[in-house]
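Student: Dropping the sequence and predicted coords here.
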Amino acid sequence: MAAAFDTGLFGREGGYAVRIMDLSGGNGAEPVETIRGFQTLEHANAFARRYVRDSVERCRNRGMSPEQVLAAWFAFGEDAEVVGGAEQAWRSAAELNDFAARPARDAEDRNWRALDPRRDEEDEEEE
């Protein structure tokens, strides 16, 4: 297997991956799953951001304060961690407070499925 070679923000031999972490502790410190096949860091970052945004929104109930949303997310949500992006990788901590304070207004902000590289694999299998 070839070693991964980082060519910057727009490419990496072998691609990037995103680890999905269950914050409820049901899986311990291990990721629930690792999604591979992101050809660019931008793609992996966008997927991780939308995945976390969706997780925060699933933890939100009407009338909750931002602090309550965060508490629910840390108890029941899922975090996403970009693998292979070093300092340029998106991190939930950068936007988590904003996510909790402002509900998503656009469904696209939450649509991580449209960016899922496994979707491309399924499309190829159907052809």
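Tutor: Sure thing, it's come through. Numbering: from 1, shown residues only.

Student: drop to CA atoms for contacts and neighbour counts, all remaining ones
Tutor: Will do.

Student: can you pull out the strands in this structure?
Tutor: 16-22, 33-38, 78-83 (DSSP state E).

Student: and the longest one, what does it pack onto?
Tutor: Meaning strand 16-22. Packed against strand 16-22, as judged by 3 or more CA pairs under 8 Å, 6 or more residues apart in numbering; DSSP states H and E, are the following elements: strand 33-38, helix 41-59, strand 78-83.

Student: which stretch among these comes nearest residue 69?
Tutor: Evaluated over those, closeness to residue 69 peaks at helix 41-59, with 6.4 Å, by CA to CA.

Student: The closest one: which residues count as buried?
Tutor: Buried residues in helix 41-59, counting neighbours by 16 or more other CA atoms under 10 Å, are found at 41-57, 59.

Student: what's the answer for stretch 24-43, then?
Tutor: Burial within stretch 24-43, assessed by neighbour count using 16+ other CA under 10 Å, is assigned to 31, 35, 36, 37, 38, 39, 40, 41, 42, 43.

Student: before we go on, here's another structure to hold up against the first:
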Amino acid sequence: MSETIFAPAEGWRVRILDLSGGAEDNIVEEVGGFPDLIQANAFARAYVRDSIERCRMAGLSPAEVLKAWFSFGEDAEVLEAGDMGWRSANELDDFAAHAATPMERDWRAFDPRRADDDDAED
């Protein structure tokens, strides 16, 4: 196995991609500072889950939900994680077929920037 389970020196990073093509190179931002791959993967998964739900409208079929997501949504990828990084392609059909719970959409719970905000409030 060529991937490492150890975090890069600055921590794991997740790249957010704009599927509508509105951002340069489709990159919206990179979120860094994830202390472990589990948290980075959970953030990426919840972020995409939330993006799909924002594209879901009443009466749309799963295929129509995916079409809307590919046109207007945002994808996420864990950088430098190789095969150990979460991939949206593995779960898109299930996400489109089944609406997410609020907990499944809560990417903010995994966002390392939130810890910085909490520190500032103290």
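Tutor: Yes, it's here. For clarity, every value in this text was computed on a predicted model and none was experimentally measured.

Student: just to revisit the earlier point, CSV please, covering the strands of the first structure and showing distance to residue 69 of the first structure.
Tutor: Compiled in CSV, the strands of the first structure are given as follows (distance: least, CA to CA, whole Å):
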stretch, distance to residue 69 of the first structure
strand 16-22, 16
strand 33-38, 24
strand 78-83, 13
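
Student: can you tell which of the ones you listed is closest to residue 116 of the first structure?
Tutor: Each of these was scored for nearness to residue 116 of the first structure using CA to CA, and the closest is strand 33-38 (8.2 Å).

Student: matching residues in the second structure for that closest one?
Tutor: Taken onto the second structure by TM-score structural alignment, strand 33-38 of the first structure occupies residues 29-34 there.

Student: That stretch vs the first structure, average distance?
Tutor: On the superposed models, the aligned residues of the first structure are on average 0.4 Å from stretch 29-34 of the second structure, with distances taken as mean CA distance after the TM-score superposition for the first structure.

Student: Centre of the chain to that stretch, how far?
Tutor: 11 Å (CA atoms, centre = their mean, to the nearest Å).

Student: can you check stretch 61-73 of the first structure too?
Tutor: The mean C-alpha position of stretch 61-73 of the first structure is separated from the chain mean by 20 Å, CA atoms, centre = their mean.

Student: Could you list the buried residues of it?
Tutor: By neighbour count, with 16+ other CA under 10 Å as the criterion, the buried positions of stretch 61-73 of the first structure are 66, 69, 70, 72, 73.

Student: For the most centrally placed residue in the second structure, give its distance to residue 38 of the second structure.
Tutor: Of all residues in the second structure, the one closest to the mean position by CA atoms, centre = their mean is residue 44, 2.6 Å from it. Residue 44 of the second structure sits 10 Å away from residue 38 of the second structure, going by CA to CA, to the nearest Å.

Student: Ok, residue 87 of the second structure next?
Tutor: Using CA to CA, we find residue 87 of the second structure at a distance of 13 Å from residue 38 of the second structure.
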